[in-house]
Structure formats: structure tokens, C-alpha cells
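Colleague: Sequence and predicted structure, then a few things I'm wondering about:
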Amino acid sequence: MKGVLLVNLGSPDSTSTKDVKKYLGEFLMDERVIDVPYFLRWILVKGIILNFRPKKSAKAYKKIWWDEGSPLIVLSERLQEKIQHKEDIPVALAMRYGNPSIKSGLQELKDKGVTDVLIVPLYPQFAMATTETILVLAEELRQKHFPEMRFTDIPAFYHKEEYIKVLANSIKDYLADKEWDKIMFSYHGVPERHIRKSDVTKSHCNPSDQNFICCKTKSEAHQFCYKHQCYETTRQVVEYLDLKPEQYFTTFQSRLGNDPWLQPYTDKTIEKFAENGVENLAVVTPAFVSDCLETLEEIAMEGGEEFVEAGGKNFYAIPCLNDNNDWVDVMVSWIDEWKNN
């Protein structure tokens, strides 16, 4: 019997400092998030970050928390419910970090008689700290607890025509009645070394190249290159919306530590745009399909405040696809394609 496991990032169980600390500990101790030797990672996370970060993050979560719970969890549940309504096979939901866990999601499918699982990482672009860590953990769990199961996964869909169309139309619809000067495509940031580590050729990717020569040069490295996939998403959406070069810009957000991360940085670019006379800025976050702390607090709230304080007028945070009905239909079509093969 076939079944589907949708997997998103995850969230603390509540906004309490204790729950946030537990969540951050699981997240930051992942070797594909902070990719340094275990001992150094333990010192950095357990000895330093978890002594101050949870309290600050808990305050941020409180700013965006809904009555129903974590926005990311609630929106993921809505997506899962809509997909399940259109599917005749079990569709379960899991989070890479926190609850519901990937193990519990697989157990739910097993209890329903599922042996053939389609794993759907809810990330358009491939990255070590997103898609890869989900698939690696799922396989570890399969070998240890679910040896009778077979796994298939949906690869990064950053360039799929149907996804681009839904994303582009969501941007167009949101801005239809708004005056805007520029659209910023803000992607989750990753350290430059992650790009190099994911380069299967070990020679093609140059993440610090601001001219994007490697990203524009055809290579098998693009299959796992987060930077290329982000810029390709932007390129295809821009082409679909027929935007001019001066109407859009691509940036990266949420850096941690002193190592070089993908640039240009979102926060610095927001301020620069305002200081240079951009009055009406729209920001879309295509690295996520569900709104979360990063989109709701870091972009919509902090980014909006930074823009206005630097002289901007109107700041528009475009919602993620969430449980958009057209997006649901795309997901269902991918599941059906797999299911019927």
C-alpha cells in the first residue's frame, strides 16, 4: 500500500523558553546545520548559543504565535488536510525538528498498512540543512525501525513549471491592488561552505562569485546547488511575470556566526533600498512554502520596521503558498503521478 509523508522544518511546542531551548538544541546540533566536528558543535551550541539564544527566540515566537499554535505547524496541517481530502491514500505530516517527528509520521503510515512511502520535503530548493537532512534521517529511521518500507522522494521542485506558475500568480495576486517599486526575492541563507560541500564535481561552484558565472554555466552540480536553484527560481518567476531588471533583486537572510554566508544580505539590502529612494518594497520568500518565524517575524516585522526607519514608505511581505488551493492541486498532481506509476 502506498502513502505520503509531508515533511516541513518544525517548531517549538510552545513559546516557553524551555520548549524553545529544546527545539533549538535539536536543530542546531544537526551536523548538516552546523557542520563542524561534534565536539566543537557541542561547545558552540550547548556551551554558548543555548545559554542566550532561547530567551531571545522565545520572544520572537511570542510575536507571531497563533491561538491554534505555531503558524508553521498550523499551516502545514491545513495543507496536509486539503491534500488528504483529494487523495485516496494516507497522507501524514512530520517535522524534521520537534513534533510531530518523522518517526511518528512513518509509524502513522505503518499503522495504516503503508509499505511504499513518498517522502515530500516541503522545500523548493535543495540544501544540506533542509532536504538532505530530512532524507538522511528518514533512511536512518527506515533501517532501524521500518525495514519493510520503501522510500521514494520528490526532488527539489524549484524549476518545475507548475510550481513557478503558482508562485508567480500568488505574487501577482497579492500585489494586484498595491503600489510597489521593487520586489525582493529573499531566500534563507546558508554558509558558502555548504555550497562547496554539495558540489558533486568538487570544482564547479563558487558561492562568493557575485557575477553568478558558475550558476549560469550548465553543470551537473546544479542538481544540488542551493545558490543556483534560488537564482533559477527568481529567473523563472521574473520571466513569467515579465519583470524588468530594475524591478527585482535577490538576497539571502538569517546568517549565523562569522563565516561567510551567501550574499547579498536581506537586512542590509532592505536598508539600502530605502536609503536610495525605494518607497514601496515587496518581499517574497520562495525558500519556504509555509510561513514561519523567518517570514513572519524576521521579514514581515523586523524587515518592515527597518525599511520604514531607513526612509521607506510601504513594505509588503508576500505570504508563502501555505494552503493555497492552486498549490494543493500541484501537490496532488505530483502525488498522483507517483501513485499511478
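Modeller: Yes, it's here.

Colleague: Going by C-alpha atoms from here, please, whenever you check contacts or count neighbours.
Modeller: Noted.

Colleague: Select the longest strand from the protein.
Modeller: Ranked by residue count, the top strand of the chain under DSSP state E comes out as strand 2-11.

Colleague: Please report the number of neighbouring residues for residue 149.
Modeller: Residues lying near residue 149 (other CA atoms under 10 Å) number 18.

Colleague: wait, isn't it in contact with residue 139?
Modeller: No - when contacts are counted by CA atoms under 8 Å, residue 149 is not listed as touching residue 139 (10.0 Å).

Colleague: Against that first model, consider the following:
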Amino acid sequence: MRLDKPGVLLVNLGTPDAPTSAAVKRYLKQFLSDPRVVDTPRWLWWPLLNGVILPLRSPRVSKLYASVWMDEGSPLMVYSKRQREKLAARLDMPVALGMSYGNPSLKSAVDSLMAQGVTRLIVLPLYPQFSCSTVGAVWDGLTEVFRGYRSLPDVQFIRDYAEHPRYIAALKSSVERSFAKHGQPDLLVMSFHGIPQRFANEGDDYPIRCKDTFAALTQALGLPADRVMMTFQSRFGREPWLMPYTDETLGGLGAKGIKHIQVMSPGFAADCLETLEEISEENCEIFLKGGGEKFEYIPALNDDDEHIEMMLDLVNAQR
């Protein structure tokens, strides 16, 4: 009789091993080589990636990483490890952490779980809102890992958790803590990571799932429509991405009389370069230069206890 031994695989995007140009180049090459992320024909993309983007972008991005690097490492890695440790302490099953790009790899995480006799894999991608470029990439990565196995585990794949009650409650608590500390702003901005508009046109329901989170959290907070806004950040390349763009929006708020804003990024399960540098520093400066006066960034849920409780609920629902 085949035993049932579940194990949990937590997955996030990944991060360079160090805030150096060489480490960032390795990471970006793997990340930007994934057709889920950039689907430009390879014959056109490879020369551009290797001859222009990586040589020019890696030194600049490494400096940005250095500006947010923590004593224990990259913020995303530090918080992801803490999430794994806290979740593992609450479960009676193995919990492993893998990254779609960089280290620890998906393969190393799956290998670790299989070596512990896991026969049923509960996969939790730490992306609250599904996208083909993130959750889809996890699915692809696992398929590639399993090519090397003669025997496969049962797989229970958690697609996303955009409206999960505990996720919304945890976000609500984080906003209320920020309001209590800094005062209620003129506007709460929820900035989600963007994707090319073309992806949505072709069937990716990511923008719908972002709207679901936005609507649920707005309702939970009891905020009127003119006190909350949804935007999209981190666009890359020249084609249109989901709008409105965070940077352009924040730059124009001061002229509209909005002087105090707080910004959160509900699509990120852990703080990283896109939140700590792009939002908290770069977009803060854009807002202040545009006539704004007061800006606060509301941190990601990271290893907050309510966040871990939400993960626990998601895993236990698969048992």
C-alpha cells in the first residue's frame, strides 16, 4: 500500500545571491530567458538580452539591490526563509522553499521533500493573484523538475488566493496599523506588479484577480471610492502594460491636491527590490517632486503572524 505523506513546497520568484553585477547578471539571465516572462521570439531576444540588456542593466540593478540588502541577505530571501520556518513550526509535515529563478532552486526543494519520503506535494506559489508569468512559470518549472523522476508524487497546486478571507484580513490589519501610526492619508494606493496588456488580452486573468483583491480590501476597510486607488508598477520594455502606471499616477497627485498618500503592494508576499526601492524610494521621490508632502509605504505581509495563519489555512484545506 502506498503511504500518504504530504509535504509543502513554498515558491517565490527568486533573487540574486549577492548584490554584485556578476550575481545580478546570472539571475537576470535566467529570469529574462523564461518565455513566460518575455515571449519575444528567441532569435530576436537572445542578441538583445545578451548583448545589450544584461551588460547595461546588471551593474545598475546591482547598486539598487545593494541599497536594500539586509545583514542576512536579500530581503525577499530573508522574509521567505522566515515564512518557511514559521509555517513549518505550525505543521506536522516537511516544508521546503524553492525559487523559480536563482537559489534555492525548485529542483533542490523538490529533491529535499522527496528525500523525506513525501508522496503528496502541496504547492503554494506565493503570488496572491494568478498570472501566467508567475504562477504559470512555477507550473512549468515543476514539470521540468519532474522529468527526471521515475515516480511522481500527487500534486495539489494552489492557483492563487486573491480573495482569501485571512489574506484580506491580514492586509486590512497592516493598513490599519499604518493609519494609526501615520494618520489616515488623503489616498491609499494599492500598487500591483504590472504585466503586458497583451497577456491580459490573450487570456491571463491577472488584472481581474488584482481587482478582486482591491475590491475586497476596499470593502473591508470601509473606504470611499475617492480615498483608494489601484495602479500597476514595474513595467519593462516598450509595449503597453496594465494601466494606470504607478509612477505616472503618483507624479500627478500633488497637482490634484492630494498631499498625503500611503502606498502598499498587495501582490507581493515579501518585500523585495520592487517594493523597498521602486516604491518606497523611487516612487516616493516622484510623488514629493510632483507636489506631494507626505508619503508612507505599508510593508508587505512578510512573516507577520496573520500572514502565516493564512498560509496554514491554505495548506490545511488541501489535507
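Modeller: Yep, it's here. Just so you know, these numbers come straight off a predicted model, no measurement behind them.

Colleague: against the second structure, where does the longest strand of the first structure fall?
Modeller: The aligned range for strand 2-11 of the first structure in the second structure is 6-15, by TM-score structural alignment.

Colleague: what's the mean deviation for the helix or strand following the longest strand of the first structure versus the second structure?
Modeller: Using DSSP states H and E, the next helix or strand after strand 2-11 of the first structure towards the C-terminus is helix 17-28. Following superposition, helix 17-28 of the first structure is found to deviate from the second structure by 0.3 Å on average (mean CA distance after the TM-score superposition for the first structure).

Colleague: which other residues reach the longest strand of the first structure?
Modeller: Contacts to strand 2-11 of the first structure, defined as CA atoms under 8 Å, 6 or more residues apart in numbering, come from residues 23, 70, 72-73, 76, 80, 89-99, 102, 105-106, 109, 114-123, 130, 134, 335, 339.

Colleague: Comparing it with the second structure, how large is the average distance?
Modeller: By mean CA distance after the TM-score superposition for the first structure, the fitted strand 2-11 of the first structure averages 0.4 Å away from its aligned residues in the second structure.

Colleague: and the angle for that strand with helix 17-28?
Modeller: 120 degrees (axes from the mean of the first three to the mean of the last three CA atoms, to 10 degrees).

Colleague: Show me how far strand 2-11 of the first structure is from its chain's centre.
Modeller: Here strand 2-11 of the first structure is found 13 Å from its chain centre; the criterion is CA atoms, centre = their mean, to the nearest Å.

Colleague: cool, stretch 275-284 of the first structure as well?
Modeller: On CA atoms, centre = their mean, the centre of stretch 275-284 of the first structure falls 23 Å from that of its chain.

Colleague: residue range for that stretch in the second structure?
Modeller: Alignment of stretch 275-284 of the first structure against the second structure: residues 255-264, by TM-score structural alignment.

Colleague: what residues does that stretch touch?
Modeller: By CA under 8 Å, 6+ apart, the residues outside stretch 255-264 of the second structure that reach it are 185-191, 253, 279, 290-300.

Colleague: What's the local residue count around the counterpart of residue 155 of the first structure in the second structure?
Modeller: In the second structure, the residue paired with residue 155 of the first structure is residue 159, using TM-score structural alignment. Neighbour count of residue 159 of the second structure, defined by other CA under 10 Å: 18.

Colleague: isn't residue 159 of the second structure right up against residue 135?
Modeller: Yes - assessed by CA under 8 Å, residue 159 of the second structure is found in contact with residue 135 at 7.1 Å.

Colleague: and for these two, which residues touch both?
Modeller: Joint contacts of residue 159 of the second structure and residue 135 (CA under 8 Å, 6+ apart) are residue 125.

Colleague: Residue 36 of the second structure and residue 132 touch, don't they?
Modeller: Yes - using CA under 8 Å, residue 36 of the second structure makes contact with residue 132 at a distance of 6.6 Å.

Colleague: Now the longest helix seen in the second structure: buried residues?
Modeller: Longest helix in the second structure, counting residues (DSSP state H): helix 165-182. Within helix 165-182 of the second structure, the residues that count as buried by 16 or more other CA atoms under 10 Å are 166, 167, 168, 169, 170, 171, 172, 174, 175, 176, 178, 179.

Colleague: Same check on stretch 178-194 of the first structure?
Modeller: By 16+ other CA under 10 Å, the buried positions in stretch 178-194 of the first structure come out as 180, 182-194.

Colleague: Go through the residues you listed and flag which are in helices.
Modeller: Judged by DSSP H, helices contain the following of those: 192, 193, 194.

Colleague: and the second one, what pairs with it in the second structure?
Modeller: Per TM-score structural alignment, the equivalent position to residue 193 of the first structure in the second structure is residue 198.

Colleague: how about the helices in the stretch 201-319 of the second structure?
Modeller: In the stretch 201-319 of the second structure, the helices defined using DSSP state H, counting those that start in this stretch lie at 206-221, 246-253, 273, 284-289, 305-316.
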